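[1] Coordinates for the following, if possible.
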Amino acid sequence: MAGMHSILIQFGSFPPLRSYGLCMALGFLLGWLAAVRLCKRTAQNADALSGLLTWLMLAAVIGARTAYVLEHWSTEFAPNPLSVFRVDQGGLMFYGGLIAAAIVLIVYTRVYRQHLFQVTDLVLAVVPLGHALGRIGCFMHGCCYGKITDSWIGVCFPKESPAWWEQVSAVPPLLERAALKSLPVIPTQLIEAAANALLFALLFTLYLRKHEAR
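    Have a look, this model is predicted:
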């Protein structure tokens, strides 16, 4: 059974340290370090890139929160709209952050008159690294799982996890409420994390070969 670790640390009334937020932050940090490394290896301006990455990080967080709020407005936020700003309670969606960051990237290159495809080439080389960390955060939170399976790769999430709730709430129910764990599901989060890690290694290598040769 896969243990959920949505909240990693909780000190009294202080906001908790959530696994998805931590993985997202680590993804930004490692992606930034990888991008700076590429700049140095290919004799590009790392300082200018750092400014862009700061804007992309802010856009990604705002976009990820906005996407989550829009999808869960009626169930979580309509009764108390001010809870939209309680990011410490969790609630981020990777794809919302990706879309917002892409928009900011386009605007940034236009404002600063940089070549869109050259900048995108560099940024996209490190995005899979951040996505890999994000998917690990999804697994720890228990969301974004795959279909029910009887395969050896199937994992069970504990009671009251998203998978457990979906199976209990199905019509007809797929699981009894007394069950202590969900039915086995495909760990798509880990599969995507591994695939993104491999994609990052490939793109990082190809970028170096392309630009170091010049």
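
[2] Please make it C-alpha for all contacts and neighbour counts, starting now.
    OK.

[3] measure Ile153 to Val185 for me?
    Distance, Ile153 to Val185, by CA to CA, to the nearest Å: 8 Å.

[4] At which residues are the strands of the chain located?
    7-9, 17-18 (DSSP state E).

[5] neighbouring contacts of the last one?
    Contacts of strand 17-18 from elsewhere in the structure, counted by CA atoms under 8 Å, 6 or more residues apart in numbering, are 6-10, 88, 90.

[6] Same question for the longest one.
    Contacts with strand 7-9, where a contact means CA under 8 Å, 6+ apart, come from 16-19.

[7] most neighbours, which of those residues?
    Ranked by neighbour count (other CA atoms under 10 Å), the contacts of strand 7-9 have Ser19 at the top, with 23 neighbours.

[8] residues touching that residue, list them.
    5-8, 137, 140-141.

[9] Need the outlier residue of this structure, farthest from its centre.
    Arg214 (33.8 Å; CA atoms, centre = their mean).

[10] So that residue versus Gln10, what's the distance?
    Counting by CA to CA, the gap from Arg214 to Gln10 is 51 Å.

[11] about what we covered before: which of Ile153 and Val185 has more neighbours?
    More neighbours surround Val185 than the other of Ile153 and Val185, with 19 against 11 (other CA under 10 Å).

[12] Excluding residues flanking it in the chain, which one is nearest the more buried one?
    Ile148 (4.2 Å; CA to CA, 6 or more residues apart in numbering).

[13] Same check on Val36?
    Ala46 (5.5 Å).

[14] Could you also give me the structure for this second sequence? I'd like to compare it with the first:
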Amino acid sequence: MAFAIPFPMIDPIALELGPIAIRWYALAYIVGLVGGWQYIKRISPKFPGNITHEHVDDFLFWATIGVVLGGRTGYVLFYNFDYFSSNPVAIFQVWNGGMSFHGGFMGVVVAAMLFCKKHKLPMMTFGDLLACGTPIGLFFGRIANFANSELYGRTTDVPWGVIFPNGGPDPRHPSQIYEAIMEGLILFIVLFVLSRRERLRHAPGLFVGIFIAGYGVARSIVELFRQPDAQIGFLSGGSTMGQWLSVPMILIGLFFVWRALVNKQETNT
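    Have a look, this model is predicted:
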């Protein structure tokens, strides 16, 4: 067998406070959510639209509900509908894993639309702020997937292959780490650098488009190394469900970028 890295012995319980046990899985999601929230608060004064710190604070609750409900609903519908339809109680056992980014994304979109309508905020500018902070949550979310030994990659002989506890005896791509780097770190850096340019901050929807398209590209690439869900397997042409859901994101994201740049140019003329 090729050289492989054994999976680190991680106690799933990060902290115990009497009868309350906080798992690393939940803690990573909390850190990602709070980190994204604080970063959005920091950059919000630089964007147009009069979006205040209070608006960002208030939206945190909405975003949490959107991520949890949307993410879980997306996983149930897209990835394991037969199982959950037969075991509806398992839908609520989110600590066992099973969240869909695409579903969570749609949940946050709906939450943002309702929030902006209630507070009369510019939807596209608000979306740009969320887009800049979301990669932080994605980074820690993928680290949570790794700690939970889920969503691992396909078998491999690369030197950094990892033997996961529930992934069989063969080393596998640590695809969760690939996603943390591509969807989290790299996408954050791209948005961070571009958001420092004032004229781009005044092109509503631009960062939304870059984020959506960037995520779609990153996810489509990582899916080449990620083990597809056992209950779904490969789809037509060796593609995966993740790729089928990500390709439309690339097209939609590019449309948002095009529209933002065209509108910006028309505004300047």
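
[15] still on that earlier bit, show me which of the contacts of Ser19 of structure 1 are buried.
    Neighbour-count burial (16 or more other CA atoms under 10 Å) applied to these gives 5-7, 137, 140-141.

[16] Which stretches in the stretch 151-269 of structure 2 count as helices?
    With helices called from DSSP state H, counting those that start in this stretch, the stretch 151-269 of structure 2 shows them at 175-179, 187-195, 198-201, 206-222, 241-268.

[17] in structure 1, which spans are helices?
    Remark: helices assigned in structure 1 by DSSP state H are 19-41, 46-71, 94-111, 116-141, 162-169, 188-212.

[18] quick one, which of those helices is nearest to Leu82 of structure 1?
    Closest to Leu82 of structure 1 of the helices of structure 1, according to CA to CA: helix 46-71, at 11.3 Å.

[19] Using neighbour counts, pick out the buried residues of that closest one.
    46, 49, 52-53, 56-57, 59-69.

[20] Also stretch 26-42 of structure 1?
    For stretch 26-42 of structure 1, using 16+ other CA under 10 Å, the buried residues are 26-28, 30-32, 34-36, 38-39, 42.

[21] contact partners of that stretch?
    45-46, 49-50, 53, 57, 122-123, 125-127, 129-134, 204, 207-208, 211-212.

[22] residues in contact with the residue nearest the centre of structure 1?
    Closest residue to the average C-alpha location of structure 1: Gly134 at 3.1 Å, with CA atoms, centre = their mean. By CA under 8 Å, 6+ apart, the contact list for Gly134 of structure 1 reads 20, 23-24, 27, 94, 193.

[23] Now rank these by neighbours and give me the top one.
    In the contacts of Gly134 of structure 1, the most neighbours by other CA under 10 Å go to Tyr20, 27 neighbours.

[24] Roughly how far does it sit from Gly130 of structure 1?
    12 Å.

[25] same deal with Ser50 of structure 1?
    From Ser50 of structure 1 over to Gly130 of structure 1 the distance is 16 Å, taken as CA to CA.

[26] Likewise for Arg110 of structure 1?
    Counting by CA to CA - Arg110 of structure 1 and Gly130 of structure 1 are separated by 25 Å.

[27] Those two: who's more crowded?
    Gly130 (24 against 12).

[28] Per the alignment, that one pairs with which residue of structure 2?
    Correspondence of Gly130 of structure 1 to structure 2, assessed by TM-score structural alignment: Gly137.

[29] same check, this time on Asp121 of structure 1
    So, by TM-score structural alignment, Asp121 of structure 1 is matched to Asp128.

[30] Which of the buried ones among the contacts of Ser19 of structure 1 sits closest to Leu98 of structure 1?
    Looking across these and measuring by CA to CA, the closest to Leu98 of structure 1 is Gly137, at 15.8 Å.

[31] who touches Gly146 of structure 1 in this structure?
    So Gly146 of structure 1 contacts 185-188 (CA under 8 Å, 6+ apart).

[32] of all those, which comes closest to Ala100 of structure 1?
    Thr188 (24.0 Å).

[33] Please tell me how far that closest one sits from Ala34 of structure 1.
    For Thr188 of structure 1, the distance to Ala34 of structure 1 equals 25 Å [CA to CA].

[34] now Trp165 of structure 1
    38 Å.

[35] Phe28 of structure 1 now?
    Taken as CA to CA, the span from Phe28 of structure 1 to Ala34 of structure 1 is 10 Å.

[36] thinking again about what came up before, want to throw the helices of the stretch 151-269 of structure 2 into TSV with mean neighbour count and distance to Ile91 of structure 2?
    Formatted as TSV, the helices of the stretch 151-269 of structure 2 follow (neighbours: other CA atoms under 10 Å; distance: least, CA to CA, whole Å):
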stretch	mean neighbour count	distance to Ile91 of structure 2
helix 175-179	24	23
helix 187-195	17	31
helix 198-201	14	40
helix 206-222	23	25
helix 241-268	17	20
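
[37] Tyr83 of structure 2 is nearest to which of the ones you listed?
    That would be helix 241-268 among the helices of the stretch 151-269 of structure 2, by CA to CA, at 16.8 Å.

[38] packing partners for the closest one?
    On a contact count with 3 or more CA pairs under 8 Å, 6 or more residues apart in numbering; DSSP states H and E, helix 241-268 of structure 2 meets helix 206-222.
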